[in-house]
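Colleague: turn this into a structure:
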Amino acid sequence: MTTFAKLASVALISGLAMLSGAAGASADQPAAYHVKPLKGITFAVGSKRAVGYYTSDDHACRLTLLLSDAYSGDEKSFSEPVRVNLTIAEGASGSVDALDGSAVFRCAKGAGSLSMQLVQKIAYNASAK
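Modeller: Model (predicted):
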């Protein structure tokens, strides 16, 4: 893939993310994204990449995600992609955790929308005295 093609695909994906209703974030609060049923989502959870969608069924959000290692050129992935299915009741939340990050999902009342917030995990090291 040429450099121009890579840049064009990044610009396209960024534009689609903005069209999907992504909310802005301040420095102290991570971005929250709002998704409607059967609309695709794509994001990074730590070093993993995820693609998925959700359906509204029986007052619950049924989330389907495909998780894989980040694409790194010609190198083979260390692990196989995995599918994750979550059922989140309306008004409740669920999460997908990686070693260095999490994605927290919250199902709105009536399961009409699903919000997602990415949380970066940072290790804390107390300095010795």
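
Colleague: drop to CA atoms for contacts and neighbour counts, all remaining ones
Modeller: Will do.

Colleague: helix, strand, or coil at the residue most central in space within the chain?
Modeller: Nearest to the mean C-alpha position of the chain, counting by CA atoms, centre = their mean, stands F43 at 3.8 Å. Secondary structure, DSSP: H, G, I helix; E, B strand; the rest coil: F43 is strand.

Colleague: to compare against the first, here's another:
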Amino acid sequence: MTTGNRIVAAAFGGALCLAASSGLSAADSTSTMKPLMAASFDAGSKHVVSYFVGGENGCRLTMMVIDSALEEDPTPATQATRLVVTVTDGKSAFFDSAVGTSLRFNCAAGAQTMRVDKINRVAHAPAE
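Modeller: Down below sits the predicted model:
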């Protein structure tokens, strides 16, 4: 394992521990995060651990994404992916999974909180 992979694994593990102690669960459809407070979500076949830091330009959101563990194999086969994006005050960023689950991260005015909404999207065709 390279040094970079070790750092990513350590960061993901630390964030996962913080998320476990934060009291949030994947079953919550809406959560409110404070700066440096980790939140954990299941989004389809992916597991997401996220936190943010407030700044002058908005909320600097960091997400670690990994395949969800299966009952028969509790160790995911893939490496974690880290995404960093700045969400402007009062604006939202959407992250969609391949199976129709979306996470909406909304940065509140002043970048003091972020609201996270878990949205299940379903395809709909109008009746003919």
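
Colleague: okay, and the residue nearest to the residue nearest to the centre of structure 1 when sequence neighbours are not counted sits in which element?
Modeller: Spatial nearest neighbour of F43 of structure 1, excluding adjacent residues (CA to CA, 6 or more residues apart in numbering): A50 at 5.4 Å. Per DSSP states H and E, A50 of structure 1 falls inside strand 48-57.

Colleague: helix or strand right after that strand?
Modeller: strand 60-69.

Colleague: how much does that following strand stray from structure 2?
Modeller: Mean deviation of strand 60-69 of structure 1 from its aligned counterpart in structure 2 after superposition (mean CA distance after the TM-score superposition for structure 1): 0.5 Å.

Colleague: for the helix or strand just after that strand, which outside residues touch it?
Modeller: Using DSSP H and E, the helix or strand that follows strand 60-69 of structure 1 in sequence is strand 82-89. Strand 82-89 of structure 1 is contacted by residues 59-68, 94, 106-107, 111 when judged by CA atoms under 8 Å, 6 or more residues apart in numbering.

Colleague: in structure 2, point out the residues matching strand 82-89 of structure 1.
Modeller: Using TM-score structural alignment, the residues of structure 2 aligned to strand 82-89 of structure 1 are 81-88.

Colleague: and the matching stretch, which residues are buried?
Modeller: Going by neighbour count (16 or more other CA atoms under 10 Å), the buried part of stretch 81-88 of structure 2 is 82, 86-88.

Colleague: likewise stretch 35-49 of structure 2?
Modeller: Using 16+ other CA under 10 Å as the test for burial, stretch 35-49 of structure 2 gives 35, 37-44, 46-49.

Colleague: now swap in stretch 114-123 of structure 1 and tell me
Modeller: 114-119.

Colleague: measure the residue nearest to the centre of structure 1 to G101 of structure 1 for me?
Modeller: 11 Å (CA to CA, to the nearest Å).

Colleague: spit out the contact partners of the residue nearest to S113 of structure 1 when sequence neighbours are not counted.
Modeller: Leaving aside its sequence neighbours, S113 of structure 1 sits nearest to K36 (CA to CA, 6+ apart; 4.8 Å). Residues near K36 of structure 1 by CA under 8 Å, 6+ apart: 54, 112-114.
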